[in-house]
Each structure stands twice: as C-alpha cells, then as structure tokens.
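Asks: below: sequence and its predicted model.
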Amino acid sequence: MTDKHEYVEEVAIPSASSHSGSATNFSDPIVENLRHEMEHETKEQAALDIEMAKARKTEPPSRRWIVLATATLGALFVSLQGSALIVALPDLMQNLNIDFATIIWVLLTYTLAITAIVPLLGFVGDAGLKGIRCRMFNIGFLVFTLGSLLCGISQKKYNGYDLLAYRVVQGLGGALLFSNCFAVVADKFYPYNQVGLASGIINIAFAAGTILGPVIGGATVKASWKWVFFFNLPFGAIGTVAGFWFCHDTVYPHVQYASFSKIVKSFDYTGCITLTTSIALLFVVVVSALFPNGKVSETGSLIGMGVAFGVLFITFIIQEAFVRGGKRFNASKTPFMDFRLFSNWIFNNTVVLGGLAGGVARTNLTFSFIFFFQGPYSKDPLMAGILLIPFGLGIMIAGMPAGKLADTLGFRYLCFAGLALASLATLIMPLVIKPDTNTWVISALLLVNGLGWGLYSSPSASISMLCILPQQRSSSSSIRIMFTMLSQMIAIVICFKVIISGMPPAAVQELFIYGGGIDHQYLDSFMHGWKIVCWITFAITLICCICAWALPVTPVMAHEEPESEVSSVMEVEANNKASA
C-alpha cells in the first residue's frame, strides 16, 4: 500500500497544481495536515488516512440519497424542537405548574445539553472506531425520539423538574444526531463532488426547523401541550428505522481500526471534563444572571461559578495546547480537541467565524424581531413566529442552489455576495423600521437577509467539511455545532441586556412569554435598544463578509472526475508493487 508520503507527493500536490493558483490555496492546508501527521501518527492511522482520502465508491448510488434524507429529517426536527417550545411556554407553565425561572431552564436545557456534549461526540466520531459515525447518528435518532416521548408524559406534581431531565435526554439525542450529521453526509457525497449540494439541503432543513418551529408549536398546542413533543414521534420512528437500515459507514477492508479499550486507556479525561464543565458553568452563570433564580443568582454564587469557569477553561487550554498538543502531540494519546484544526485559515473562517460570529448575527435577528413583533407590533408568540417566516424562507430558497453552485463555481464569490446582501439588508433595518412600519416592508427586508445568509451558509458548511482530512470531519462538525449553540446564548445576552434592560422583570416576563404589546412608557427605550442590536448585527455580518473574500475561488474538489483520482492512486500502488 502507498504510504502517506507517496500520497502527498503523487496525489495531493499534483491535483492542486493542475488548476489555477487559487486552487492551491485550498489544497495547501490538506497537504500540510498530511505532512504534519506523517511525523506523528502510527502506520495504522496512516493507512486509514489513505483509505478515507481515496473515498472509493463502494456503495449503491441510491444509498447516499437515503442517508441524506435521513440526515435532513434529523436536522429538521432537532432544530424545530428548539424553537417550537417558545409558543407552548404559557400552556406548559399552567398545565405543569412551572414558574418563570424553571420554564426558562426548560427552554434552554436542551441547548445546553447539545452544546456540552457535542465536543465529546465529535472526538469519538474521529477516533477511528469501525462504523462509529453512522452508529452514533442512528442511536441519536432513537434517543431523541425517546426523549420526546418522555417530555410528553411529564407530570404536574413534579413542577417541571421531570421535564427538565427529559429535555436533557432530548438534547443528548440531538447532540448525537448533530455532531455527526455533516460528517456522515460528507463521507457519502465526497466521491461524487456533491458535498455542497448535500450541505445545502441540510442547511435548508435546519433553517426550516428554526423558523417553522413556532408555527408548528402554535398549531399543536391547540390540541394539547403534549403534542408539541408527540409531534416528533412518527417522524422520529421513521428516521430511526431508516438510519439503522440504510445509514452505515463505509468499511475499508485493508484498514486496522482502533479498539475501544485502547481509546479508553489513552483518552484525554482532563480535556473532556474541563471543557464540558466549563461550558455548563458558563450557561448557568449567564442564564442565572439574566433570569434570577434564588440563591444561584446571588452575586457571590455568580462570582464563584465565574471563577470556576475561568480556572477550568484555562486548564483546558493548557492541557490541549501544551500537555497533549503542540510539540508533545502523540497519535496514540491524542488531545480531546485537536488545536491543529485552528491553524487552518479556511476552517477558522467558516467554522469559528461563520459558526460563532455568524450564528450570533442570525440569532440576533431572530430574537430581536420576536421581541419587536411581540412588543411594538402587539402580536402573540404564534403570530410573531409566522411573521419571521420570510427570513427562514430566504435561507431555504438560496440554500440549495448555493450549495450546488459551490460544487461547480467555488466559494469566495457566493459567500461574499451572500454576506454583502445580508449586511445591506441589516443596515437598512434600523433606518427604516419603526413601530408602525408596514408589514410588507419588514417581510421584504427579512427575506433579503435570509437570501443572503442562505447564499453563505451552504457553501461555508460544505468547505468546512472539505478543507480538512476525512478523519477530522466529526470534530469539525461538532465544533461548528458547539459554536452555533454558544452563539444562541450570546445573542440572548445581547438582546435581553440591550433591548429590554430598561423594563421591570414582570414586564419582561409578560413580553417574552405572552407578547401582545408593550407599555408605551417603555417603547422609546425598547426601540433604542432594538436599533443598537441591529447595528451590532450589521457590524458582525460585515466582518464575516470581509473575511469571506479570503475563501477559495475555485471548487474545493481539486479534480473534476473523482473516479480518476482513485484510479491514479491505484495505478501508483500497482506500479510500486510491480517494481518491488
């Protein structure tokens, strides 16, 4: 078998140089990653790299579309469940005897569970275990469906605390689905140069779930609050069966896969515990500060948890950068989070900046307009969700064609044009929108903004999978999801602290839970804060737009015929064997 050095020299470099100079800009990170790993990894890991890089078409073509449909269904319902609950909050508070502080945790615990768990699942997905990515994805569908069932049978006598636990189960299922969703699809579609198309479809589903959640939640809650959760069950059952039946990782016959016992022995427990705990502490501090909840929200408690977060996070950085990573990197004792990923500019541009900063911008828009529609516009939560549909519709309309175009035209111009369009629409919003602005004007601006983010999201998701090695895709996917979920928390802080900071807690609760208008005495303060959030969102979007110009122009796939690359690699192997 060709070793990794030969693969770099015979395949990676020629494929990069056979096109225009801009193609080389993309391929360099891959080549550098391969060269770096040649110095550290075992022969078994090198063999796995080569087998996965070839991406041989060993499955029926129809199988990948079934996998994509299953992944799309998972993305739709995991994102839908995060937003559908907003409309059902009043019914949950009444029927389960839940107070305001607890209902906020019911809403956010789901996000916390996903954010805290995805880094671990990303590590496991890239650990080299046989068939692990699709297996975790399939189990995720099952756990998410079970969690939905448990949420729907919550009892009033527990005052919502049982629902909190069940939302953690739901979040675990969502994390298992999301952490490997893009990686599973990229593995299947890479040989066909259709990763952009597949990523675009998943992004459409994610956007649809986020925007349609309040609408579906409002429709189902009219029957009973239970149906906000039971609505997931038939689709979850279909996804679970389809996943276990059709979604399986490609098994390479000549690769020696990692063993679970070896991973357990060499696992970076310090990195895992410090990161997971620090994420949980960060959520508790932020939510407790925004929504006071007894002794947990006292100044002393918040300071103590803040200090603990700082110590744990610094420990995590030291552990990953110096103890397990850096010059001490050892393939047999890999760090919990491989910081070498962050040395790749394309990864930082699309995953770190696009996931975190871009996520803050998109969530800022969503939350600020929910507050606007429920406050100055005097709508209830259901109608506020309906009025937000143009934003999600724009992402859906632009998402799939943008992903498909990225596979043939490249990335720079699509991403830049999308973010420029979103920046322009965001810039106009605080200048023209007032409490009495016509609904059609607002809808048009939201639609244009959504079109811009749709043009950006699909190509950026695609290139974030392709700018790294195949065995790093779960880590990339999980880091992207982690940053996206963290961005939601940051956006909540921005919106609550800037838009409604001048309102008393009772008025905030009334606005957030029930909507229906805002007292005239708070209107000027509200609109001033709302415009500031729009300016913050514009600044973030503009920064992302400028950075998008550094993305590659030409398609990520350096070769036009994927099969030819595989053939060339096999010819090199055959020649080497013959000469030997």
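Replies: Yep, that arrived.

Asks: all contacts plus neighbour counts: C-alpha atoms, from now on.
Replies: Will do.

Asks: which strands and helices sit next to the helix or strand where W453 lies?
Replies: W453 is located in helix 439-466, with elements delineated by DSSP states H and E. With contacts taken as 3 or more CA pairs under 8 Å, 6 or more residues apart in numbering; DSSP states H and E, helix 439-466 sits against helix 161-189, helix 195-221, helix 345-347, helix 389-408, helix 412-432, helix 473-498.

Asks: another structure for you, compare them:
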Amino acid sequence: MRSSRSSSSGDLFAENVASDQAIEQSQDKPQGNYQWVALSVTTVGALLASMQGSALLIALPDIMAELHASFFTIMWVLMGYLLVLTVLTPVIGRLADIWGRKRLYNSGFVIFTIGSLLAGIAQPSFHGADMIIGRLIQGLGAALLVTNSTVIVTDAFRKGQIGLGLGINQIAGAAGFLLGPIVGGLLTEVSWRWVFLFNVPIGVFGAIWAIKRLREPVGGMAHSHIDWLGSVTLMIGLTGVLLALTMLAFPMLPEPVIIAILGVGIIGLVLFGIFEPRIAEPIVQLRLFTNRLFTLANLSGLLNGIARGAVLFLLIFFLQGPYGQDPLTAGLMLTPFGAAFLVIGPLSGRLSDRVGSRLLAPIGLAISAVGLLALSTVTASTPFWLLAVYMALMGGGSGFFVSPNTNAIMGSVEPHTRGAAAGILNMLNNTGQMLSIAIVFPLALKDVPQDAMMQVFIYGGGMSKFPSALNLFMNGLHTALLASFALSIVAMIVAALRPAH
C-alpha cells in the first residue's frame, strides 16, 4: 500500500513538473496577441468589482434612508462582501489549479451579476437584510474574478513582461475606483438601485467575452484531488475569527455569542493547522511559505492591508463630516489617491520586471507611510490642495508597492501552484482590509455617538449639528491614522528583509 501511494505521489509530481515546464516554455515564446486579449477580459472583471465598491459608498445615504436600515446593517452590507471574498479566495485559488482558471473565472461573472440583481431589488420591508444576501453572493463572484485574474495575467504574459501585465490590470482597478463616485453619483440621481443593476449588462458582456476568448494555459491543469477537510476547517476558522472581530467592532449579537463564534473560529484554524501538513495535496500549499520571498512579500502585503484598508472609509467620514461635503463631492475628492495609484502602478510593475521588488516595495511603503503621517495632521480648515497632496502620496506609494509585490509573489512559485499562490495573496490582502476596518476604523469612531454617525452618512456635513462630536471624531481620526502610519513602517521593514529576485 505504501509503495503504491509513493508511486502515485511520484507520478503526480512528475506530471505537475511536466505541466510547469510546458507553461514556462510557452511563456518564453511569442504569445501573439493573446496576452492582450486575456488582459482585456480581466480588465472588465477588475472594473466591475472596483467600480461597485466606490459607487456603493456614494449610494449608501440613499440606501439607508429608503430601506430604513441601521448604521450597523449598512456596515454589514460592506463587511459581508469582504468576509466572503476573504474566506473563499484560498479555496478558489487551489480549485483554479485543479479545475481550470477559465471555468471559474467565467462563473465569477455570472455569480456577481446574480448578486448585483438581488441587491438592486432589495425591499424596505427587510430593512437591508436582503441586500446583505445579495452582497454575499457578489462577494463569491468577486472572489472568483479577483483570484483568477492575477493567475490569468501571469499565465498569459511572457517572462519579463508579467509585471507590466499586472500593473495594467491594476490600472483597471484604480480606474474603476476613480469612476465609481462619478458613476454612482449619476446613477443615484435616478435611483440607488441602478448602482447594482448597472452591473448586470456589464457582467453579461464579461461572461460572453471570457467564454469566447479565454483559454487554459499550455500544459493543462494540476493533477490533484480536492482537499475537502482543509477547505472546510479553513473556511470555518477564517469565518469565525473574522466574523467575531468584526462583530466586536460593530455589535449585532450579545457578547457571549460573539465570543463563542470566535472560539469556533480558533478551533477551526487549529484543526486546519493540525491536518493540513498531513494532506498530500492541500488546499493551501503551506510549503510555499518555506520560500522566504513568498512569505515576506505576503506578510508585508497583509500589514499594508491592515494599515491602509480603513483609511478611505475614514476619509469619507472626514470629508462628509468635519469637511462639510455632500456624499458625491466627498467621493470625487478621493480622486488624488486613485489617480496617483493609477499612474504609478503600471510604471512600478514594468520597473519590477527589470530590477525586482526588493528595493521598490519598501520605497513604496515608505512613501505611503509619509502620506499617512501627513493625513494625521489634517483639520476641518486644511486646504483641499494640501489634502490632495497627502492623498496622492498615500496612493502613489501604494501603487509603487502593490505591483512589484504581486510580481514577486507570483514569480516565486511554480506555474501549477499559481492559483494557490494567488488565493493566499488575495486572502491575506482581504484579511488585512477586514482587520483594518474592524480595528483601525473603531479607533476613530469609538467616542462618536451613533446618531452623529447616522447624520453624517445620510445628510453629509451633519457633524456640524453635533459640535461636541466633532472634536471626538478628529481626535479619533488622528489616532487611527497614526496607528496606520506605524503599521506601514513595520510593513516597510518586513518588505526590506526579502531576498533579491
């Protein structure tokens, strides 16, 4: 029996090595125009997911008012999406290696479109609960799109051009973020429902385009079995821990129930840690973490996510509250961040193809940290041009970091494990964002009355009607941004420890 199992493992290893060699050989050869075709498909997916996020921020006041939803319900409209996206990305990444990137990516368009339709027809009688369900389905679709897009671009581009491809793919995400407030503002003038329904024709087009033009990489898929035990324990563990931490920040259940959920999550992660190393073909390839570059690049990405994930939400509150702007104007004022990210991302990606990420990643995080430190000094009287410079520093630094860091992670693994690597990458990035919202966000709002937060969100500029809350919010904002600055410095140090590649 042992000999048979060993032989099977050896055959599996040989097949995967052959697959890797076929993919790598194909990447050394001219690709024709397929790399740009593949990039056009992933661009549609990136635009769809990123535009939805920033457009939704603009529509939230109208959604809260029409659905009679509480502030905490609206936070779960945001957080539920992130939770599903975070929990499922490692599983989807591994499934992409086994079942194929194209099949899962195509289904992502379909599922995201269905979720958008359900969110767009949410009814006031449910007070936002049905919208949360739609957003959870959107999160599943987004997980399929986001995880596979990184792998599809990496597979399609030749060696020496992968950073360029990832950088351009990053442009689509930044462009979606920039267009979101404008599109969201225009659509909300008709009805907030169109912020979701607008996705339906785009999703249908994206699905058709992907079905017609995408192809699986030369060499086929990894020959493997699905690790159901690892998948279930990981999903239970991540869901329990992240759900509990989020509920502690935005309570919806009694504290003993939240502690019980946290306990279940911890048990799930412990069981995952016990069983996963013993699985022949695990859902999360823990051996990837023996690669120092892979580990340090992912750790710096996680820390950057915690540092930066909540900042844009905090700025929305600042702009609508102390700065006295309406939701649409507040969204447009975030443009310097997205514009800098959009311009710098592809340039740093292209540069990383030539010089690697060892120098670029720490420099990007240092620039971002300077922007965060500068933002921690803003007041209601800070001129917008200065605020724009601070946001551009943060956005440009982030763009300077993300493309080289992603290039380093995806370039440090074998082709047949790229799906798993992308799953880990996106899981840690999204975990960072969730932890940021659950930890950093409450630092700014912990002393602000809920009625003041509701007023700011629904009417904009409403904090002027709560003068006592103004100082409390500004003090909390400065504390939160200083905490983000400190985390960015730690991320910079971790990024600097990576080996050259």
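Replies: Yes, it's here. The shown structure was predicted, so the numbers you read here are calculated from the model rather than taken from an experiment.

Asks: now the helix holding W453 of structure 1: buried residues?
Replies: 442-443, 445-466 (16 or more other CA atoms under 10 Å).

Asks: so which bit of structure 2 is that helix matched to?
Replies: Aligning helix 439-466 of structure 1 against structure 2 (TM-score structural alignment) gives residues 384-411.

Asks: the matching stretch vs structure 1, mean deviation?
Replies: Stretch 384-411 of structure 2, aligned to structure 1 and superposed, deviates on average by 1.1 Å (mean CA distance after the TM-score superposition for structure 1).

Asks: please state the offset of that stretch from the chain centre?
Replies: 15 Å (CA atoms, centre = their mean, to the nearest Å).

Asks: ignoring the adjacent residues along the chain, who's closest to L523 of structure 1?
Replies: Excluding the flanking residues, the one nearest L523 of structure 1 by CA to CA, 6 or more residues apart in numbering is P376, at 7.1 Å.

Asks: map that neighbour onto structure 2.
Replies: Checking TM-score structural alignment: P376 of structure 1 goes with P322.

Asks: tell me how far that match lies from L435 of structure 2.
Replies: 25 Å (CA to CA, to the nearest Å).

Asks: I137 of structure 2 now?
Replies: 21 Å.

Asks: same deal with G476 of structure 2?
Replies: From G476 of structure 2 to L435 of structure 2 the distance is 17 Å (CA to CA).

Asks: longest helix in structure 1, please.
Replies: helix 61-95 (DSSP state H).

Asks: that helix aligns to what range in structure 2?
Replies: Against structure 2, helix 61-95 of structure 1 falls on residues 32-66 (TM-score structural alignment).

Asks: now do the buried residues in that stretch.
Replies: So stretch 32-66 of structure 2, judged by 16+ other CA under 10 Å, has buried residues 35, 37-64.

Asks: rewinding a little: average offset between the longest helix of structure 1 and structure 2?
Replies: Averaged out, helix 61-95 of structure 1 is 1.7 Å away (mean CA distance after the TM-score superposition for structure 1).

Asks: now do that helix against helix 161-189, angle only.
Replies: 160 degrees (axes from the mean of the first three to the mean of the last three CA atoms, to 10 degrees).

Asks: quick one: helix 61-95 of structure 1 to chain centroid distance?
Replies: 14 Å.

Asks: for stretch 215-225 of structure 1, same thing?
Replies: Worked out by CA atoms, centre = their mean, stretch 215-225 of structure 1 lies 26 Å from the chain centre.

Asks: structure 2: matching residues for that one?
Replies: Under TM-score structural alignment, the match for stretch 215-225 of structure 1 is residues 182-192.

Asks: the counterpart of F178 of structure 1 in structure 2: what's it in contact with?
Replies: Mapped onto structure 2 by TM-score structural alignment, F178 of structure 1 lines up with V146. Going by CA atoms under 8 Å, 6 or more residues apart in numbering, V146 of structure 2 touches 45-46, 426.

Asks: mean deviation of stretch 83-91 of structure 2 from structure 1?
Replies: Mean for stretch 83-91 of structure 2 is 1.5 Å (mean CA distance after the TM-score superposition for structure 1).
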